[in-house]
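Asks: Got a predicted model here, sequence first, then my questions.
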Amino acid sequence: MTTLKHFPVTASAADILNELDLNGALVIEGFLTSEELDRLNAEINPALEKKPVNHAHPNAAVEFFHGPHTKHLTGVANVSDTFVNAVLLHPIFKLVGDQILLPNCSDYILNLAHVLDRGPGSGDQLIHRDQDVWPRELTSAIGGHVQFASLIALSEYTADMGATRVVPGSHRWPHDRVPKPEEIVIAEMSPGSAVIYLGSTLHGAGSNRTDAVRRGMHTSFCLGWLRTEENSYLSISRERVRKMSRRAQELLGFGVHDGIAKGEGFLGAVDNGIPADMLAAGRL
């Protein structure tokens, strides 16, 4: 039986990176402290309460993917300081991003952050690879990682509630290989813990067979020159961005991807300037 290894938030960089390289996924216990978890939930609750179940999506396939019993909140950085300070800037995300993404870019950025309240009756999600949002010919040709992601348990996260199903080792498989049932592991976690996985690792939400809502937050990062799933520039007010740290601004896309030293380009400029500099100067 395949297993998913659990590590404390104090685990060494070598242990975390070795496990990601070997199995493509791991659980970090205590990724958020209980205080951070409580603050985060308190900050996002008002916005989630206003969201309908099964919010319409312009693409029917995406709407089907999330299912008819799900509340979906994007633009998390616009409503939660705790997300920005404790999640976006988490040292384990920096460790993984620096190690696996920087070889293929000058900097990496937030691809998507959203909270999913999967209610009773939610079914099994399609087993998938997150990096397949981009053309497979491109991601295959790069010869390295283009993305990594996480799912943070913001509530109880049990098998019966639909905890994420993960296929350890699938990041090394041919793309058309289908996992056997015994190769799929359920990432049961305590609130505040997180499963971190590569963009090439197969995974998918499970069925919620309880009467409770399972809340999880997906956060993913990608190469800084890729088109992101979420448009953070319009998801967050400039006044909020202006008050953030420089690194948070850069991760949200308000820096530039400067590849000049590598013979590449200078991407993301505004009026030939760096957006974060212009925010600081009051020019944006």
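Replies: Perfect, I can see it now.
Asks: Could you use CA atoms for every contact and neighbour count after this?
Replies: Will do.
Asks: contacts for stretch 241-261?
Replies: Stretch 241-261 is touched from outside by 84, 88-89, 105-110, 224-225, 232-233, 264-269, 274-276, 279-280, with contacts defined as Cα atoms under 8 Å, 6 or more residues apart in numbering.
Asks: Go through it and flag the buried ones.
Replies: With burial defined by 16 or more other Cα atoms under 10 Å, the residues of stretch 241-261 counted as buried are 241-242, 246, 248-258.
Asks: ok, now stretch 177-184?
Replies: Of the residues in stretch 177-184, those buried (16+ other Cα under 10 Å) are 183-184.
Asks: again with stretch 138-148
Replies: Applying a neighbour-count criterion of 16+ other Cα under 10 Å, the buried positions in stretch 138-148 are 139, 145-148.
Asks: repeat for stretch 196-211
Replies: Quick answer for stretch 196-211 (16+ other Cα under 10 Å): 196-210.
Asks: Now the buried members of the contacts of stretch 241-261.
Replies: 84, 88-89, 105-110, 224-225, 232, 266-268, 274-276, 279.
Asks: Now do the helices for this structure: every range, in order, please.
Replies: Using DSSP state H, the helices of the chain run over 13-23, 34-49, 60-66, 81-82, 91-100, 136-142, 232-235, 238-242, 246-249, 275-280.
Asks: Return the most buried member of the ones you listed.
Replies: Of the helices of the chain, the one with the most neighbours on average (mean count of other Cα atoms under 10 Å) is helix 81-82, at a mean of 20.
Asks: Find the nearest non-adjacent residue to Leu223, please.
Replies: Tyr108 (4.6 Å; Cα to Cα, 6 or more residues apart in numbering).
Asks: oh, I was asking about Gly123
Replies: Ser207 (4.2 Å).
Asks: Use this one as the comparison:
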Amino acid sequence: MTYLLSHHAAELLDQGYTIVRGAVPTDLVSVLSADLDPHFAATPFCDGDFYGRRTKRFGSLLTRSPHAAHFVQHPMALGLADHALGQFCDRIALNLTQGIEIHEGALAQYPHRDEDMWGGPKGEIEYLVNIIWPMTPFTQENGGTRLWPGSNHCFGAALNEDAAVVPELMPGDMLAFLGSTLHGGGGNRTPHPRRGLIVSYALGWLKPYELQWLVYPPEVARGFAPELAALVGYAQHRPNLGNVEGQDPSLLLRDHMNDHHAATDALREEQAAALRDYVAEQEAARAGTLGG
């Protein structure tokens, strides 16, 4: 696992994407897809040229199938996200879970970088890691995802359509790519829908694309494992970001919550050390004054 993670992480940062073959058993993909069948059937086509007028999309997958958590918490997916994003944040957070089905006649999606949803500087840090889990085969003919290799290092230059690659993927495979990687769904020229799951992870201090705390309110998140609850946002990002009454927001998942709490520091180690030194200097000075 360590070697595989190192290999795929290096490829992800170099080319902007990497493919892990056979990352999950195909029967796990099948049961997840079966759980999502009624939701795909009930979901109307998107309204908008970016989302795709022959494409169906819906989120909140952790409430739609008990099997979704296996994909969200997949060790390789989390490892790749940590590797790409960890130097820029205290912790990563779940940004999105979405089922996507591209139907016959769908046009190719406009090439884009997902990091552009945030207005910060580009080319200096990574904001996002996407994981695509195919639930049907992905091919060039049925709308497989187009990727521009190395585009994570190339900003502002015009990239031709013929420079894109369309990896062929099978259920069980994992496609990971950076938020800085130029990509877009393909056009579906077949009579069969192309179905997939996308899970993305972002810097923990960013506002997520899918507002996790509303999608999974406390009464829902109480049923999550603690690690999953933290991933969807029931955890502070040091220093003190995302607190509730000065406390870790996981307190909202308790059966009973007091109305009043002592606000408690949640600092990075270097901040806590500097603060201890600062307080110690003041206490020493006060002790000297009192002693004199």
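Replies: Noted; the coordinates are in hand. Source: prediction; values computed, not measured.
Asks: What does the TM-score come to for these two?
Replies: The pair, once superposed, lands on a TM-score of 0.85 when counted by TM-score structural alignment, normalised by the length of the first structure; 258 aligned residues with a Cα RMSD of 1.9 Å.
Asks: returning to what we had before: can I get the buried residues of stretch 241-261 of the first structure in JSON lines including distance to Gly162 of the first structure?
Replies: Formatted as JSON lines, these follow (distance: Cα to Cα, whole Å):
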{"residue": "Val241", "distance to Gly162 of the first structure": "34"}
{"residue": "Arg242", "distance to Gly162 of the first structure": "38"}
{"residue": "Arg246", "distance to Gly162 of the first structure": "37"}
{"residue": "Ala248", "distance to Gly162 of the first structure": "31"}
{"residue": "Gln249", "distance to Gly162 of the first structure": "34"}
{"residue": "Glu250", "distance to Gly162 of the first structure": "34"}
{"residue": "Leu251", "distance to Gly162 of the first structure": "30"}
{"residue": "Leu252", "distance to Gly162 of the first structure": "30"}
{"residue": "Gly253", "distance to Gly162 of the first structure": "32"}
{"residue": "Phe254", "distance to Gly162 of the first structure": "35"}
{"residue": "Gly255", "distance to Gly162 of the first structure": "37"}
{"residue": "Val256", "distance to Gly162 of the first structure": "38"}
{"residue": "His257", "distance to Gly162 of the first structure": "38"}
{"residue": "Asp258", "distance to Gly162 of the first structure": "41"}
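Asks: returning to what we had before: under the alignment, what does the residue nearest to Gly123 of the first structure map to in the second structure?
Replies: Applying TM-score structural alignment, one finds that Ser207 of the first structure aligns to Gly187 in the second structure.
Asks: ditto for Gly216 of the first structure
Replies: Checking with TM-score structural alignment, Gly216 of the first structure has Gly196 as its match.
Asks: sorry, back to before: mind listing what the residue nearest to Gly123 of the first structure touches?
Replies: By Cα under 8 Å, 6+ apart, Ser207 of the first structure lies in contact with 121-125, 160-163.
Asks: Which residue ranges of the stretch 101-250 of the first structure form strands?
Replies: For the stretch 101-250 of the first structure, applying DSSP state E, counting those that start in this stretch gives strands covering 108-118, 147-153, 165-166, 185-186, 194-198, 203-204, 214-223.
Asks: which bit of the second structure covers the longest one?
Replies: By that I understand strand 108-118 of the first structure. So strand 108-118 of the first structure sits over residues 92-102 in the second structure, by TM-score structural alignment.
Asks: got it, and the third one?
Replies: The counterpart of strand 165-166 of the first structure in the second structure, counting by TM-score structural alignment, spans residues 146-147.
Asks: That stretch against the first structure, how far on average?
Replies: Once fitted to the first structure, stretch 146-147 of the second structure is off its aligned match by 0.4 Å on average (mean Cα distance after the TM-score superposition for the first structure).
Asks: hmm, who's touching that stretch?
Replies: In contact with stretch 146-147 of the second structure (Cα under 8 Å, 6+ apart) are residues 164-167, 181-186.
Asks: which of these lies closest to Ala285 of the second structure?
Replies: Sorting the contacts of stretch 146-147 of the second structure by how near they are to Ala285 of the second structure, with Cα to Cα, puts Thr181 at the top with 54.4 Å.
Asks: if I pick the closest one, what's in contact with it?
Replies: So Thr181 of the second structure contacts 16-17, 112-114, 147-152 (Cα under 8 Å, 6+ apart).
Asks: And the residue mapped onto Ala248 of the first structure from the second structure, how far from Ala9 of the second structure?
Replies: Counting by TM-score structural alignment, Ala248 of the first structure lines up with Leu228 in the second structure. Between Leu228 of the second structure and Ala9 of the second structure the distance is 22 Å, computed by Cα to Cα, to the nearest Å.
Asks: thinking again about what came up before, make CSV from the strands of the stretch 101-250 of the first structure and add distance to Asn54 of the first structure to it.
Replies: Converted to CSV, these look like this (distance: least, Cα to Cα, whole Å):
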stretch, distance to Asn54 of the first structure
strand 108-118, 10
strand 147-153, 20
strand 165-166, 21
strand 185-186, 24
strand 194-198, 25
strand 203-204, 18
strand 214-223, 15
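Asks: Out of those strands, which is closest to Val96 of the first structure?
Replies: Closest approach to Val96 of the first structure among the strands of the stretch 101-250 of the first structure is made by strand 147-153 (8.0 Å; Cα to Cα).
Asks: now that closest one against strand 108-118, angle please.
Replies: Between strand 147-153 of the first structure and strand 108-118, the angle comes out at 30 degrees (axes from the mean of the first three to the mean of the last three Cα atoms, to 10 degrees).
Asks: okay, and strand 147-153 of the first structure goes to which residues in the second structure?
Replies: Going by TM-score structural alignment: strand 147-153 of the first structure matches residues 128-134.
Asks: how big's the offset between the matching stretch and the first structure?
Replies: Looks like 1.1 Å for stretch 128-134 of the second structure (mean Cα distance after the TM-score superposition for the first structure).
Asks: which non-adjacent residue is nearest the residue nearest the centre of the first structure?
Replies: Nearest to the centroid of the C-alpha atoms of the first structure, with distances taken as Cα atoms, centre = their mean, sits Thr219, at 1.9 Å. Nearest non-adjacent residue to Thr219 of the first structure, counting by Cα to Cα, 6+ apart: Ala113, 4.4 Å away.
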